[in-house]
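With the input below, show me the fold.
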Amino acid sequence: MGELQGKRVLLVEDELFIAMHAEEILRDLGAEVIGPANSLREAWALTESESFDYAMLDRNLNGESSDELAQELRRRGVAVIMATGYGHIASDRDLVVVSKPYDENMIAAAFRSVMKGQCLDSE
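Prediction:
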């Protein structure tokens, strides 16, 4: 597809097989993947040592919420896609949410949405 050709994407996911699947999808879309980070600590470290255009964050990392990380990245101007297996996330309109299990089409649509500045969860 190539929607993410030349873009760097921070991937934060604590489940190994989901992380591997997400990394494969992102690479198929043309992205250079930063990570995957499997903990908030590792994710925060990558935000200080790496540059990236977008972030795809698992909302629940080993029982810890990635909401604060998402807020900080967005404050820095990084578009964030939040992945969750827990259904709808009540959030502001600027957050794009992808439900697990996801596939390449869902991820591509989410990135197209953030590239256009739209939100998939908006009414």
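
going forward, measure contacts and count neighbours with C-alpha atoms only.
Noted.

what about the residue nearest to the spatial centre of the chain, distance to V98?
By CA atoms, centre = their mean, the mean C-alpha position of the chain lies nearest to M56, the distance being 0.8 Å. Plainly put, M56 is 9 Å away from V98 if you go by CA to CA, to the nearest Å.

shared neighbours, those two?
I81, M82, A83 (CA atoms under 8 Å, 6 or more residues apart in numbering).

and the residue nearest to the centre of the chain, what does it touch?
Shown in contact with M56 (CA under 8 Å, 6+ apart): V9, L10, L11, V12, V80, I81, M82, A83.

Give me the neighbour count for the third one.
When neighbours are defined as other CA atoms under 10 Å, L11 has 24 of them.

To compare with the earlier structure, here is another sequence to fold:
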Amino acid sequence: MATDNSQLEGFRILVAEDEGLIALELETVLQGFGCEVVGPVSRVADVLREAERGRLDGALLDVNLRGEQIFAILPQLIALELKIVITSGYDDATLFPPEFRNLPRLAKPFDERALRAMCEATFLPRQVSGENLHLPPG
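This is a model prediction of the structure:
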């Protein structure tokens, strides 16, 4: 997959996924976007360790990693200001704890366009359009 001047070029994205084929697919697609993939990791403790290590632009986190749910460490990840996309085989937000229902999420299986759109919407810094700024000249 060739990069096509992706806005995500050079972004360091943590992948937490315990299903080998899905992890490999995510890694390949993200690399195609120009991202540097951290992981994939398959344990909740590894997610926290990588997040605390820092230098991440975002994370794609499967809800269930080897029988442990990611929800236990989400408050710590949010406190670290890590930008998160939850990936899940379940698209029903009511299955998630109420405090995490508004986090960006993608239901599996997802396609490359949906993944790119979600990553760009979540991981890119909020752009302020220069034409909307009313700054004095000089």
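
And the TM-score between them?
Overlay of the two chains. TM-score (TM-score structural alignment, normalised by the length of structure 1): 0.84; 116 aligned residues with a CA RMSD of 1.7 Å.

Selecting buried members of the contacts of M56 of structure 1 in PyMOL, what would you type?
Buried members of the contacts of M56 of structure 1, defined by 16 or more other CA atoms under 10 Å, are picked up in PyMOL with:
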select buried, resi 9+10+11+12+80+81+82+83
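
okay if I get the contacts of M56 of structure 1 as a markdown table plus distance to S39 of structure 1 and secondary structure?
Listed next are the contacts of M56 of structure 1 as a markdown table, based on distance: CA to CA, whole Å; DSSP: H, G, I helix; E, B strand; the rest coil:
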| residue | distance to S39 of structure 1 | secondary structure |
| --- | --- | --- |
| V9 | 16 | strand |
| L10 | 13 | strand |
| L11 | 11 | strand |
| V12 | 7 | strand |
| V80 | 17 | strand |
| I81 | 17 | strand |
| M82 | 15 | strand |
| A83 | 14 | strand |
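
Quick check: the farthest pair among the contacts of M56 of structure 1?
Using CA to CA, the contacts of M56 of structure 1 reach their maximum pairwise distance at V9 and A83, which is 13.8 Å.

Quick check: the gap between the aligned residue in structure 1 for G34 of structure 2 and M115 of structure 1.
By TM-score structural alignment, G34 of structure 2 lines up with G30 in structure 1. Separation of G30 of structure 1 from M115 of structure 1 (CA to CA): 15 Å.
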